[in-house]
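Novice: Turn this into a structure:
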Amino acid sequence: MSDYQTGSPETLAFLRRRRSHPSITMAAPGPDPDQIRDLLTIATRVPDHGKLAPWRFVLYRAAEDGERIGAWLAARYETLHGPLEGDARDKELTRFTRAPLVIGVISQAADHPKIPVWEQQLSAGAVCMNLVTAAAAAGFASQWLSEWFAFDDEAARYLGARPGERFAGFVHIGTATQPPVERPRPTLDDLISNWTETD
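Specialist: Sure, this is the predicted structure:
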């Protein structure tokens, strides 16, 4: 595959091979405070019609916050779905301890006279993808997840969402402990069509 125009072959090669790492395979260290600010600066360089910045970030650190959050989530899950045991309980308890850093990306999309809510939500999704890519480019393992607690109002509130906000996702960032496993990719020809006029 040739590189185009006067772009960066190294960047294109990186984007072709970028792969998410499962959060359960991550370990310390994660990014330090200066690196976090740099990653978030990069993350916000996304299309943002009207310059609304319809997103914000919440940081969760495994060492300080992870166990407390996990205990709350396990209790909330039991309230919603009944008792947890064994691996299922461990899964909830460790949601925020697998990676040393989790960054919650919150969509603040709201009604606007010119900019549809959908465009604002797409901008928050672009922030998540930029953050995942920036973390990978910086040498960290990264994964964008949502999970049930992004869609439960009470859990979202506990994790920092304000009224009218929702989580676009949680980006887990740490150090890889093993190579990522490639997954099947869609057949590109199945996804492409040329526009034709219809009546």
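
Novice: For the rest of this, base every contact and every neighbour count on C-alpha atoms.
Specialist: OK.

Novice: Pretty sure Ser123 is one of the things Ala168 touches, is it not?
Specialist: No: when contacts are counted by C-alpha atoms under 8 Å, Ala168 is not listed as touching Ser123 (9.8 Å).

Novice: State which strand of this protein is the longest.
Specialist: Ordering each strand of the chain by length in residues (DSSP state E) puts strand 166-176 first.

Novice: What segments of this structure are strands?
Specialist: Secondary structure of the chain (DSSP E): strands located at 26-27, 55-61, 101-107, 141-145, 166-176.

Novice: List the buried residues of the second one.
Specialist: Within strand 55-61, the residues that qualify as buried are 55-56, 59-61, counting by 16 or more other C-alpha atoms under 10 Å.

Novice: need these in CSV with distance to Ala99, can you?
Specialist: Shown next, in CSV, are the buried residues of strand 55-61 (distance: C-alpha to C-alpha, whole Å):
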residue, distance to Ala99
Trp55, 22
Arg56, 20
Leu59, 12
Tyr60, 10
Arg61, 8
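
Novice: Check those against Gln108 and report the nearest one.
Specialist: Taking C-alpha to C-alpha as the measure, Trp55 is the one of these closest to Gln108, at 5.1 Å.

Novice: any idea how far the residue nearest to that closest one when sequence neighbours are not counted is from Trp195?
Specialist: Leaving aside its sequence neighbours, Trp55 sits nearest to Ser107 (C-alpha to C-alpha, 6 or more residues apart in numbering; 4.5 Å). According to C-alpha to C-alpha, to the nearest Å, Ser107 stands 32 Å off from Trp195.

Novice: do the same with His172
Specialist: Taking C-alpha to C-alpha, one finds His172 at 38 Å from Trp195.

Novice: Tell me which of these two has more neighbours.
Specialist: The neighbour comparison of His172 against Trp195 (other C-alpha atoms under 10 Å) goes to His172, with 31 against 6.

Novice: you'd agree the more buried one is up against Leu101?
Specialist: Yes: counting by C-alpha under 8 Å, His172 does reach Leu101; the two are 6.0 Å apart.

Novice: Next, the second sequence, to be compared with the first:
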Amino acid sequence: MPAQNQPAANQPALDFLLGRRSHPARTLRGPAPDRAALAPILEAGLRVPDHGKLEPWRLIVLERAALDRLAGVAEARAEALGMAPEAAAKAISQFREAPLCIAVISAPVPSEKAPAQEQLLSAGAVALSLVNAALAAGWGAAWLTGWPAYDRGFMAEGLGLAEGESVVGFVHVGTPSGQPPERPRPDPAARVAWVSA
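Specialist: Okay, here's the model as predicted:
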């Protein structure tokens, strides 16, 4: 029973958030969610704070053939940029080995009310919401970036992004091959300041 004047908690949701753990992308396997299973994850992912209701983001769902193509684009871009093979490999493999990936794109909208920074933060909220929705639905999920997320050539050639658009992250979704490893978590006492006056 909640204390007087305290709202009733959604304890299962709070327990989920307190225990959530992303899965390393390299541990995700097929099958990936099909379009019907992915629909509620996408819908939940888009329910984020959005000052001005601008929807300054969009999603690109990358299925197997698209991921193979992107691995090739990343490989060609790495060579064109003169990257050492070992520096390029991790980003290339994130596409080559992924069962499914959702590219979260920041697509800012001209606005006098919502600064560009707030719009970018809203896009970041979409990425985290997608991860949490996928985890809540029983899938494994991880939010990655890597150098392709910052390379204009990759963004244009691989994803068809317009000038002004950028990659916030690649959200990988698939079947977990085991429990994700636990890691140290932030200590609220060290990261939270209370101001009473």
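
Novice: Quick TM-score on the pair, please.
Specialist: The TM-score (TM-score structural alignment, normalised by the length of the second structure) is 0.90; 193 aligned residues with a C-alpha RMSD of 2.0 Å.

Novice: Looking at the strands of the first structure, spot the one closest to Leu15 of the first structure.
Specialist: Counting by C-alpha to C-alpha, Leu15 of the first structure lies closest to strand 141-145 out of these; the figure is 13.9 Å.

Novice: Show me what that closest one packs onto, helices and strands only.
Specialist: helix 117-137, strand 166-176 (3 or more C-alpha pairs under 8 Å, 6 or more residues apart in numbering; DSSP states H and E).

Novice: For the alignment partner in the first structure of Pro56 of the second structure, the count of nearby residues, please.
Specialist: Aligning on TM-score structural alignment places Pro56 of the second structure opposite Pro54 in the first structure. Neighbour count for Pro54 of the first structure, taken as other C-alpha under 10 Å: 21.

Novice: which ones are touching Pro54 of the first structure?
Specialist: Going by C-alpha atoms under 8 Å, 6 or more residues apart in numbering, Pro54 of the first structure touches 48, 107-109, 120-121, 123-124.

Novice: nearest to Arg157 of the first structure, of the helices and strands packed on strand 141-145 of the first structure?
Specialist: Of all those, strand 166-176 sits nearest to Arg157 of the first structure, with 9.0 Å by C-alpha to C-alpha.

Novice: Would you reformat the contacts of Pro54 of the first structure as TSV and include distance to Pro29 of the first structure and neighbour count?
Specialist: Listed next are the contacts of Pro54 of the first structure as TSV, based on distance: C-alpha to C-alpha, whole Å; neighbours: other C-alpha atoms under 10 Å:
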residue	distance to Pro29 of the first structure	neighbour count
Asp48	32	19
Ser107	28	25
Gln108	30	22
Ala109	33	23
Gln120	33	25
Gln121	31	21
Ser123	29	25
Ala124	26	29
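
Novice: about what we covered before: the helices and strands packed on strand 141-145 of the first structure: which one's closest to Arg185 of the first structure?
Specialist: Distance to Arg185 of the first structure, taken as C-alpha to C-alpha, is lowest for helix 117-137 among those, at 17.4 Å.

Novice: how far apart are the closest one and its match in the second structure?
Specialist: Its matched residues in the second structure lie on average 0.5 Å from helix 117-137 of the first structure after superposition (mean C-alpha distance after the TM-score superposition for the first structure).

Novice: what's near enough to touch Phe95 of the second structure?
Specialist: Phe95 of the second structure is in contact with 67-68, 70-71, 101, counting by C-alpha under 8 Å, 6+ apart.

Novice: Top of those by number of neighbours, please.
Specialist: Result: Cys101 is most packed of the contacts of Phe95 of the second structure (other C-alpha under 10 Å), 27 neighbours.

Novice: Setting aside sequence neighbours, what's the nearest residue to that residue?
Specialist: Leaving aside its sequence neighbours, Cys101 of the second structure sits nearest to His172 (C-alpha to C-alpha, 6+ apart; 4.4 Å).

Novice: distance of Leu39 of the first structure from Arg61 of the first structure?
Specialist: 16 Å.

Novice: make that Ala27 of the first structure, sorry
Specialist: For Ala27 of the first structure relative to Arg61 of the first structure (C-alpha to C-alpha), the value is 12 Å.

Novice: can you check Gly82 of the first structure too?
Specialist: Taken as C-alpha to C-alpha, the span from Gly82 of the first structure to Arg61 of the first structure is 28 Å.

Novice: do the same with Ser8 of the first structure
Specialist: From Ser8 of the first structure across to Arg61 of the first structure, the span is 34 Å (C-alpha to C-alpha).

Novice: and what of Arg17 of the first structure?
Specialist: Counting by C-alpha to C-alpha, the gap from Arg17 of the first structure to Arg61 of the first structure is 28 Å.

Novice: got the residue ranges for the helices in the second structure?
Specialist: Counting by DSSP state H, one finds helices in the second structure at the ranges 11-19, 35-45, 64-80, 85-96, 116-136, 152-159, 188-191.

Novice: Out of these, which is the most enclosed?
Specialist: Ranked by average neighbour count under the criterion mean count of other C-alpha atoms under 10 Å, these are headed by helix 116-136 at a mean of 22.
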